[in-house]
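K.L.:
What follows is a predicted protein model with its sequence.
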Amino acid sequence: MTKEDFNFYLPEELIAQDPLEDRSSSRLLVLDKETGELEHKVFKDIIDYLKEGDCLVINNTKVIPARLIGEREGSGAKVELLLLKRQENDVWETLVKPGKKAKTGDRISFGDGLLVGEIIKVVDEGNRLVKFYYEGIFEEILDKLGQMPLPPYITHQLKDKNRYQTVYAKHEGSAAAPTAGLHFTKELLEQIAAKEVTIANVTLHVGLGTFRPVKVENIKEHHMHSEFYHIEEEEAEKINNTKKNGGRIICVGTTSCRTVESAAGEDGMVKPGSGNTEIFIYPGYKFKVLDALITNFHLPESTLIMLVSALAGREHVLQAYDAAVKERYRFFSFGDAMLIV
C-alpha cells in the first residue's frame, strides 16, 4: 500500500483559514462505513446520531502557546522556536528555525531576557533539546511571550487564542489542537449528556508530528512520532462499562482514537494509566475499542486519512472526500466535520 493510494485533489481555497463564529454550525458529512452512503448535515445534528448508552470519548488536552520568537545572544539574529514535548521540568524538545545555525551551547533570549533558552543537544529529525532559564512560573511567562502554534497551512492571524482550544481543554501540553473537538459547545455537550450518553475524558498531548508528511512510498515503513497519553481509572471504567453493556464507543478525533486503541488489551478493555504511543493505524488494522469516529477532513497522503480509511475503507473515504470537495466543504483544522458510523 503506497502513500499515493491516499491522495486526492483539494483546491487551496477550501482550506479553512478562520474558525466559524458559532463552533457547532460547521457542516457535518455523515459516512456509513459499511455502505459508503453519505448524508449532509450541520454539526449540531450530531446529537441525532448518538444513542442512550453510547460513550463519547473526548481528548481534554490543552494547547500551549508554544511558538516563541527570540534573538540569538551575541548576534541578535531572529530565531523562532516551537516547543514540542517537555522532557523534564525546564528541558523541552523543540523545533528551531533557522535550524542549521542552531548549535549546542547557543543561547536564545525571549522577551528581553525574561526567558532564556540554551541548546543542550541535537536529537531526532534535527530537533533540539533546550533548557530554559527564568524567574517565576514557566507557564505564566509562556502565556505572556508565546503564540499559538497554528499549522503551516493556516496563514491568517488568530484573533482569539481560545478558538484554537476545545471548550473542555484542561491539561496543558499540546503543540496542536485536537481539532475534531473544536466543533463542540458547552450547550451541545450538555444536550448530549442529557440524552444519557456517557462522556469519557482521555488526554493525549498532540505533537507536531501530526503534520509530518509520510515520506516513504510503502506506508508500512513510516515511523510514527511518540505522544504522551493518560487515562484516569474512572474514565477507563466509563469506556469499559459501555462496551460490556453493548453501547458504542464514539471517539472525538483521531487523537482520542489513538489513545483508547493504544491503551486497550486484546479483549478490547481499556487500561488506565500513562504511556507514550507510536501507534500507526492504517487499512488492515482491527479496531479493539472504537466503533464510530467524529473527525475533520485531513491532508492528502497523511497518516490521519490512513486512519479514517482503516475504519471506513479507502474507497468509501476517498469518495466521501470527493463529495466534500464538490460540495465545497471547508478542510483541515478550522474546517468542517465528518462522522463515520
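P.N.:
Structure received. Predicted model, so just to flag it, every value in this text is computed and none were measured.

K.L.:
From now on I want contacts and neighbour counts done on CA atoms only, so please keep to that.
P.N.:
OK.

K.L.:
Show me the strands in the stretch 1-150 of the chain, by range?
P.N.:
27-31, 38-42, 55-59, 61-63, 67-72, 78-88, 91-97, 107-110, 115-122, 128-134 (DSSP state E, counting those that start in this stretch).

K.L.:
So which of those strands is nearest L208?
P.N.:
Of all these, it is strand 78-88 that lies closest to L208, at 6.7 Å by CA to CA.

K.L.:
packing partners for that closest one?
P.N.:
Using 3 or more CA pairs under 8 Å, 6 or more residues apart in numbering; DSSP states H and E, the elements in contact with strand 78-88 are strand 67-72, strand 91-97, strand 171-174.

K.L.:
Would you mind giving these as a markdown table with distance to K161 and mean neighbour count added?
P.N.:
Shown next, in a markdown table, are these (distance: least, CA to CA, whole Å; neighbours: other CA atoms under 10 Å):
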| stretch | distance to K161 | mean neighbour count |
| --- | --- | --- |
| strand 67-72 | 13 | 20 |
| strand 91-97 | 21 | 20 |
| strand 171-174 | 14 | 20 |
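
K.L.:
Distance to P19 added to the ones you listed, as a markdown table?
P.N.:
As requested, the helices and strands packed on strand 78-88 are exported to a markdown table (distance: least, CA to CA, whole Å):
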| stretch | distance to P19 |
| --- | --- |
| strand 67-72 | 20 |
| strand 91-97 | 26 |
| strand 171-174 | 19 |
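
K.L.:
Quick check: S25 vs G268, distance?
P.N.:
Computed as CA to CA, to the nearest Å, the S25 to G268 distance reads 34 Å.

K.L.:
And for A175?
P.N.:
From A175 over to G268 the distance is 29 Å, taken as CA to CA.

K.L.:
Also G146?
P.N.:
According to CA to CA, G146 and G268 sit 40 Å apart.

K.L.:
between the two, which one's more packed in?
P.N.:
G146 (21 against 18; other CA atoms under 10 Å).

K.L.:
For the more buried one, give me its contacts.
P.N.:
By CA atoms under 8 Å, 6 or more residues apart in numbering, G146 lies in contact with 65-69.

K.L.:
take a look at this one as well, against the first:
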Amino acid sequence: MLLSDFDFELPQSLIAQQPVEPRDSARLLQVGRDGLADRRVRDLPELLRAGDLLVVNDTRVLPARLTGKRGEAGVEVTLHKAEGPARWRAFARPAKRLKPGDRIVFASDAEGAFAAEVAEKHEGGELALVFERSGPALIEALERHGAMPLPPYIKRPSGAEAADRRAYQTVFAQRSGAVAAPTAGLHFTEPLLEALAARGIERTTLTLHVGAGTFLPVKHERVEEHRMHAEWASLSAETAAAVARTRARGGRVVAVGTTALRTLESAARPGAGAGLVEPFEGETSLFILPGYRFKAVDLLMTNFHLPRSTLFMLVAAFSGLETMRTAYAHAIAEGYRFFSYGDACLLERQA
C-alpha cells in the first residue's frame, strides 16, 4: 500500500482549536455497514446495547513541555518517553548547541533547582535527559512547572493556556505518564457516564501512555516500511475478565480511542479464545494496516485523524478504506471538527 492511498484534503478551518462545552455535545458520526448517521456524543446510550463493554484509557497527561536555560541560552524541551524514574527521552529546541553533560535549569522552587543533564544526543533534536529529581518528586515538579504538550496543529500565541490543563485531560485520567491525550476520552462527562451505566453498559479501564511519536509523520511511500514508536501499556486481569464476561453474554467490546484498541489487540492471544484477551504489561508498537484481522474489538469510538497518518490507516483497517474515505468526505462537507479537540465517530468493524 502507498502513503498516497491514505491522503485527503482537509480545510484548515476544520481543525478544532478549542473543545466544545459541554464535552458530550460534540458531534458523533455513526459509521456502520448500513451507512452514515449524524449524531451527538450524548446519544451514545441509545447507540450501544445493554451488556456492551466500554474500554477506556486511564492514562493522565503530564505537563511535559518545559522551558529552561543552558547557561544564558534559552531551551524548550518536550518530554516524550520515560526510560526510568529520572530519565526521559525528549525533543529540544534549539538542540544544535546542546551536548552530553550540559545542564538545563528549568525552574527553582522550595526544593532547589529543577534541572536535568543531557545524557545522550540523537538525531532530529532528540535527547536523553536525566533529571535531578526522580519518581513522584519529578512528577510533582512537572505538574508545577510544565505546560500541557498540545499537538502542533493547536495554535496558541504563547503556548498552552490554563484552560488546557483541564480540557486536555479525560475524565478517566488516573495514571500519569502520557504526553498526549487519548482524545476520544475527552468527550465523556459524568452525566454521560451515568446514562451509560443506567442503560446497562459496563466500563473497564486499561492504560497506554501516549507518546509524542503519535504525531510523527509516515515518511515511507510504501507504508509497510514504517516502524511504529513503542508505547508502554497495561491491561489488568480484571479487565481481561470483564472482556471474557462480555463475550460470554453476547455483548460487544467498544474501544474508546485507538490507544484502547491497540492495547486490546496487543493483549489478544491466539490461545485465549475468540475475542478474548490476557493480562498484558509492556511496550507495544502494533501497527495496524488494512488487511489486519481484529481479534478483540467490535466497535471503535475515535476522533477524526490526520491525512496520511497511522491513525487514519488504523480506522481504514477497522471499517474499510472506502468506507472511511466516504465517512471523512461526509464529515468535511458537513463541517465536522477535526483532530484532538474535534468531533468523534463511532465505527463498526467491517465483516
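P.N.:
Nice, thanks for sending it over. None of these values were measured; they are calculated from a predicted model.

K.L.:
before we move on, the earlier item: between the strands of the stretch 1-150 of the first structure, which gets nearest to N162 of the first structure?
P.N.:
Short answer: strand 61-63, nearest of the strands of the stretch 1-150 of the first structure by CA to CA, at 9.4 Å.

K.L.:
Where does that closest one end up in the second structure?
P.N.:
Mapped onto the second structure using TM-score structural alignment, strand 61-63 of the first structure spans residues 59-61.

K.L.:
compared with the first structure, how much does the matching stretch deviate?
P.N.:
Stretch 59-61 of the second structure differs from its equivalent in the first structure by a mean of 0.2 Å after superposition (mean CA distance after the TM-score superposition for the first structure).

K.L.:
Which residues does that stretch contact?
P.N.:
Here stretch 59-61 of the second structure has contacts from 148, 168-170, 172-182, 207-210, using CA under 8 Å, 6+ apart.

K.L.:
PyMOL command for the buried members of the residues you listed?
P.N.:
In PyMOL, a selection of the buried entries from the contacts of stretch 59-61 of the second structure looks like this (16 or more other CA atoms under 10 Å):
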select buried, resi 148+168+169+170+172+173+175+176+177+178+179+180+181+182+207+208+209+210
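
K.L.:
do you know how far the most centrally placed residue in the first structure is from V206 of the first structure?
P.N.:
In the first structure, the centroid-proximal residue (CA atoms, centre = their mean) is P178; its distance is 3.4 Å. P178 of the first structure is 7 Å from V206 of the first structure, where distance means CA to CA.

K.L.:
which neighbours do the two share?
P.N.:
61, 255.

K.L.:
Any idea how far stretch 256-268 of the first structure is from the middle of the chain?
P.N.:
17 Å (CA atoms, centre = their mean, to the nearest Å).

K.L.:
mind listing what's buried in it?
P.N.:
So for stretch 256-268 of the first structure, counting by 16+ other CA under 10 Å, buried means 256-264, 268.

K.L.:
Could you export these as TSV, including distance to K103 of the first structure and secondary structure?
P.N.:
Below are those laid out as TSV (distance: CA to CA, whole Å; DSSP: H, G, I helix; E, B strand; the rest coil):
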residue	distance to K103 of the first structure	secondary structure
S256	36	helix
C257	38	helix
R258	35	helix
T259	35	helix
V260	39	helix
E261	39	helix
S262	36	helix
A263	38	helix
A264	41	strand
G268	46	coil
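
K.L.:
wait, which of the residues you listed is closest to Y285 of the first structure?
P.N.:
Comparing those against Y285 of the first structure with CA to CA places E261 closest, at 10.5 Å.

K.L.:
ok, the alignment partner in the second structure of the closest one - contacts?
P.N.:
Counting by TM-score structural alignment, E261 of the first structure corresponds to E265 in the second structure. Residues in contact with E265 of the second structure (CA under 8 Å, 6+ apart) are 277, 294-297.

K.L.:
Filter these down to the buried ones.
P.N.:
Neighbour counting with 16+ other CA under 10 Å marks 277, 294-297 as buried within those.

K.L.:
Now do the match of strand 61-63 of the first structure: distance to the chain's middle.
P.N.:
Centroid separation for stretch 59-61 of the second structure versus its chain: 9 Å, with CA atoms, centre = their mean.

K.L.:
Please apply the same query to stretch 70-82 of the first structure.
P.N.:
For stretch 70-82 of the first structure - counting by CA atoms, centre = their mean - the centre lies 29 Å from the chain centre.

K.L.:
in it, what's buried?
P.N.:
Buried, per 16+ other CA under 10 Å, within stretch 70-82 of the first structure: 70-73, 79-82.

K.L.:
Max pairwise distance over these: which two?
P.N.:
Among the buried residues of stretch 70-82 of the first structure, E73 and L82 lie farthest apart (CA to CA), at 17.8 Å.

K.L.:
picking that back up, return the distance of the match of E261 of the first structure relative to L192 of the second structure.
P.N.:
Computed as CA to CA, the E265 of the second structure to L192 of the second structure distance reads 26 Å.

K.L.:
Equivalent analysis for S319 of the second structure, please.
P.N.:
For S319 of the second structure relative to L192 of the second structure (CA to CA), the value is 26 Å.

K.L.:
higher neighbour count, the two?
P.N.:
S319 (21 against 18).

K.L.:
which position in the first structure aligns with the more buried one?
P.N.:
That one, S319 of the second structure, aligns with A312 by TM-score structural alignment.

K.L.:
I'd guessed its match sits against A320; true?
P.N.:
No. The pair A312 of the first structure / A320 is not scored as a contact, 10.2 Å apart, by CA atoms under 8 Å.

K.L.:
Just to check, K85 of the first structure is in contact with G173?
P.N.:
Yes. With contacts counted by CA under 8 Å, K85 of the first structure reaches G173, the gap being 7.4 Å.

K.L.:
got any residues that touch both of the two?
P.N.:
Here K85 of the first structure and G173 have no joint contacts, going by CA under 8 Å, 6+ apart.

K.L.:
Is it possible to get the strands of the stretch 1-150 of the first structure out as TSV so that each row also shows distance to E217 of the first structure?
P.N.:
Output for these, formatted as TSV (distance: least, CA to CA, whole Å):
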stretch	distance to E217 of the first structure
strand 27-31	28
strand 38-42	30
strand 55-59	31
strand 61-63	32
strand 67-72	31
strand 78-88	26
strand 91-97	25
strand 107-110	38
strand 115-122	27
strand 128-134	28
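
K.L.:
Can you check which of those strands gets nearest to E301 of the first structure?
P.N.:
Comparison of those against E301 of the first structure by CA to CA identifies strand 27-31 as nearest, at 19.8 Å.
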